[in-house]
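Q: Sharing a sequence plus its predicted fold:
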Amino acid sequence: MSASRGWAKIVEQYRTMHQRVVDELGRRIVNGLVEPDRSLPVEEKLAGELGVSRGVLREAVKALAAKGMLRSRPRTGTRVLPQECWNHLDRDVLRWQQTCEPRQLLTETCELRRAVEPEAAGLAARRAGPGHIQAMFEALVAMESAAAHPGLGEYVEADIAFHRALLDASGNRLFGSLGRAVDVALEHSFAVSSQTPGAVEASLPAHRALAEAVRGGRSAEASAAVLAIIESAEQEIARSPAGQG
């Protein structure tokens, strides 16, 4: 497929030319089509290939540089930075990884959850106010309602809301912000872990037990409950085609 035909197929997905170019270059980098420490093609050539002005290309390069993916220098041009320099909490970077590196993103999301959520649950049991607890139970009710109907979209949305509410209930503002930052990764993980038959129904009692432990101020029980949820999700992901080699 030529570059022009490829662009014609996807142009309607983007509100601006800038977004289109950022998305195309970001996907190329995550896919490894341009290796770390390699230079992008010269500006005039790359702009022509993408069918945009040099000004649009420069703004896209600036956006990717802000995500830690590119670095521009006089004489040496624009180079791709290694992955350890990228902002892996950036929504676009997570979205590209979801498409290009789905298994790795699933693994890293579970590891992040293991590191954060048990501590957040313990803190929530000690710190949660009435509003936090209400938000958790409202999300739980939405999960139970969605589980009774075909389709997983509403269930996954409610599940994300539940875990966001848990992180907010911890009283640690960094935890709360982290939950909102990685919602793309959480959505991907929850959607995969909910695919196997019976997974949704099996997860509901554990989520209710977690909410009850937080409401009851039982810190150790809350931590254990969320860890059980994470471990169950890991098992469902391993059984899912998306989590296998």
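A: That came in fine, so what should we check first? The structure presented is a predicted model; accordingly, all values stated were derived computationally and were not measured. Numbers count the residues shown, from 1 in each chain.
Q: Every contact and neighbour count from this point should use C-alpha atoms.
A: Will do.
Q: Distance-wise, check the most centrally placed residue in the chain relative to Q97.
A: Geometric centre of the chain, nearest residue: A185, 2.0 Å, by C-alpha atoms, centre = their mean. Taking C-alpha to C-alpha, to the nearest Å as the measure, A185 falls 9 Å from Q97.
Q: Which other helices and strands does the longest helix belonging to the chain contact?
A: Using DSSP state H, we find that the single longest helix of the chain is helix 102-127. Helix 102-127 makes packing contacts with helix 91-100, helix 153-169, helix 183-193, helix 199-215, helix 219-239 when contacts are defined by 3 or more C-alpha pairs under 8 Å, 6 or more residues apart in numbering; DSSP states H and E.
Q: what angle do the first one and helix 183-193 make?
A: Between helix 91-100 and helix 183-193, the angle comes out at 30 degrees (axes from the mean of the first three to the mean of the last three C-alpha atoms, to 10 degrees).
Q: Okay, buried residues for helix 91-100 please.
A: For helix 91-100, burial by neighbour count (16 or more other C-alpha atoms under 10 Å) applies to R91, D92, V93, L94, R95, W96, Q97, Q98, C100.
Q: is it true that the first one touches V182?
A: Yes: using C-alpha atoms under 8 Å as the test, R91 is close enough to V182 to be in contact (7.0 Å).
Q: if we can go back for a sec, quick one: common contacting residues for A185 and Q97?
A: Both A185 and Q97 are in contact with L105, where contact means C-alpha atoms under 8 Å, 6 or more residues apart in numbering.
Q: where's the closest residue to L167 other than its chain neighbours, which helix or strand?
A: Sequence neighbours aside, G176 is the residue nearest to L167 in space, at 5.0 Å (criterion: C-alpha to C-alpha, 6 or more residues apart in numbering). Using DSSP states H and E, G176 sits in helix 173-181.
Q: tell me the SS of R71?
A: Assigned by DSSP: H, G, I helix; E, B strand; the rest coil, the conformation of R71 is strand.
Q: Contact partners for it?
A: R71 neighbours (C-alpha under 8 Å, 6+ apart): A65, T78, R79, V80, L81.
Q: and here's the other structure:
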Amino acid sequence: MATLLDVTTTPAPDRNYRRDGVHGRLVHELGRRVIDGRYPIGDALPTETALVDQLGSGRSAIREAVKVLTAKGLVKARTKVGTVVQPESCWHLLDPDVLAWRYQNDPSDKQLEDLGGVRVAFEPEAARLAAGATDRGGIAAIQREYLLMEQTIDDPDEFIGHDLAFHAAIVHTGGNQLLEQLSALMSAAFAAARQVHTRNVRRNKRTLAGHRAVLDAIVGRRVDEAAELMRVLVTGAQHDIRRDLRSRPRGDAHARA
């Protein structure tokens, strides 16, 4: 399946913590536990002894993993209290691991709403830049991913991959390296959001016309039109997510605030 990074030349910042080895696995396991609420905000983490028993690892590895979480803003040592889980406002939300932990496993309504706001804020400008770009070398990638979206419309997983790559190709074509790195950094979050609203084949078929309109405006160098059409497209996706969240049964784990 295509991914957002398949069509970008600027890689995501290389700050993801390694996943191999005992230490890497501990960092990711403890990070997920903090973010999914198994270790609630304001509570102290279990003691080193308890974590050793729970996770089957040595004290030194536990201690080093907690240091990594502290650097990411998830926890903080407090005298006579222990290592306390910090409020979400203290987390380094653009840290690649924190992004992945938040969005790959049961993102909350608020987290999805925040992500939708980010897309509305920067994707129309990315489309504007792509339409006005002097270097037209990236247009072929946008066209290719659109055609692959058409071809995989009945396969949600494949469609999601090409949808992500379509938007990434637009960012890349615009030539703004900061936007490109932001897009690459947010790729895990964008993919998770697509799983909420892009698994409906009928809805995906309806969105194809909007994607095609954005593509045509970019190819035609209609900068204002490209930006407005992209704004409509991503705002529509945000509304789809809101409708899906409202329709979830009360008490669904995904509907947590």
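A: Cool, the structure landed. Quantities reported herein were computed from a predicted structural model and do not represent experimental measurements.
Q: Can you calculate the TM-score here?
A: In this superposition the chains share a TM-score of 0.83, using TM-score structural alignment, normalised by the length of structure 1; 230 aligned residues with a C-alpha RMSD of 2.4 Å.
Q: Which member of the contacts of R71 of structure 1 is positioned nearest I229 of structure 1?
A: Each of those was checked against I229 of structure 1 using C-alpha to C-alpha; the closest is L81, at 36.0 Å.
Q: Just give me the match in structure 2 for that closest one.
A: For L81 of structure 1, the aligned residue in structure 2 is Q86 (criterion: TM-score structural alignment).
Q: thinking that match is in contact with K72, fair?
A: No: if you go by C-alpha under 8 Å, Q86 of structure 2 and K72 don't touch, sitting 10.4 Å apart.
Q: ok, and the most crowded of the contacts of R71 of structure 1?
A: Counting neighbours by other C-alpha atoms under 10 Å, V80 leads these with 22 neighbours.
Q: Where in structure 2 does the helix holding G176 of structure 1 fall?
A: The aligned range for helix 173-181 of structure 1 is 177-185, by TM-score structural alignment.
Q: Need the outlier residue of structure 1, farthest from its centre.
A: R75 (36.1 Å).
Q: In contact with that residue, which residues?
A: No contacts exist for R75 of structure 1 under C-alpha under 8 Å, 6+ apart.
Q: To which residue of structure 2 is D92 of structure 1 aligned?
A: By TM-score structural alignment, D92 of structure 1 lines up with D97.
Q: How about G26 of structure 1?
A: Looks like G26 of structure 1 aligns to G31 there (TM-score structural alignment).
Q: Would you map the helices across the stretch 1-150 of structure 2?
A: Secondary structure of the stretch 1-150 of structure 2 (DSSP state H, counting those that start in this stretch): helices at 21-35, 48-55, 59-71, 96-103, 109-132, 139-151.
Q: Please identify the most buried of the ones you listed.
A: Of all the helices of the stretch 1-150 of structure 2, helix 96-103 carries the top mean neighbour count, a mean of 22, counting by mean count of other C-alpha atoms under 10 Å.
Q: Looks like A238 of structure 1 contacts Q244 (just checking).
A: Yes: if you go by C-alpha under 8 Å, A238 of structure 1 and Q244 touch, sitting 6.1 Å apart.
Q: Have a look at the two and say which one is more surrounded.
A: Just comparing A238 of structure 1 and Q244: by other C-alpha under 10 Å the higher neighbour count belongs to A238, 18 against 9.
Q: which ones are touching the counterpart of that one in structure 2?
A: Under the alignment by TM-score structural alignment, A238 of structure 1 pairs with R242 in structure 2. For R242 of structure 2, the contact set (C-alpha under 8 Å, 6+ apart) comprises E113.
Q: what's the distance between R242 of structure 2 and G236 of structure 2?
A: Using C-alpha to C-alpha, R242 of structure 2 is found at 10 Å from G236 of structure 2.
Q: Same question for R59 of structure 2.
A: 49 Å.
Q: And for K205 of structure 2?
A: If you go by C-alpha to C-alpha, the gap between K205 of structure 2 and G236 of structure 2 works out to 14 Å.
Q: do the same with I35 of structure 2
A: 28 Å.
Q: got it, and L74 of structure 2?
A: Counting by C-alpha to C-alpha, the gap from L74 of structure 2 to G236 of structure 2 is 33 Å.
Q: Looking at the two, which is more packed in?
A: More neighbours surround L74 than the other of L74 of structure 2 and G236, with 25 against 16 (other C-alpha under 10 Å).
Q: who's in contact with the equivalent of the more buried one over in structure 1?
A: Per TM-score structural alignment, the equivalent position to L74 of structure 2 in structure 1 is M69. M69 of structure 1 sits next to I29, V80, L81, P82, Q83, C85, W86, N87 when contact means C-alpha under 8 Å, 6+ apart.
Q: Kindly recompute the last result at 10 Å.
A: By C-alpha atoms under 10 Å, 6 or more residues apart in numbering, the residues touching M69 of structure 1 are 25-26, 29-30, 36, 61-63, 79-87, 93.
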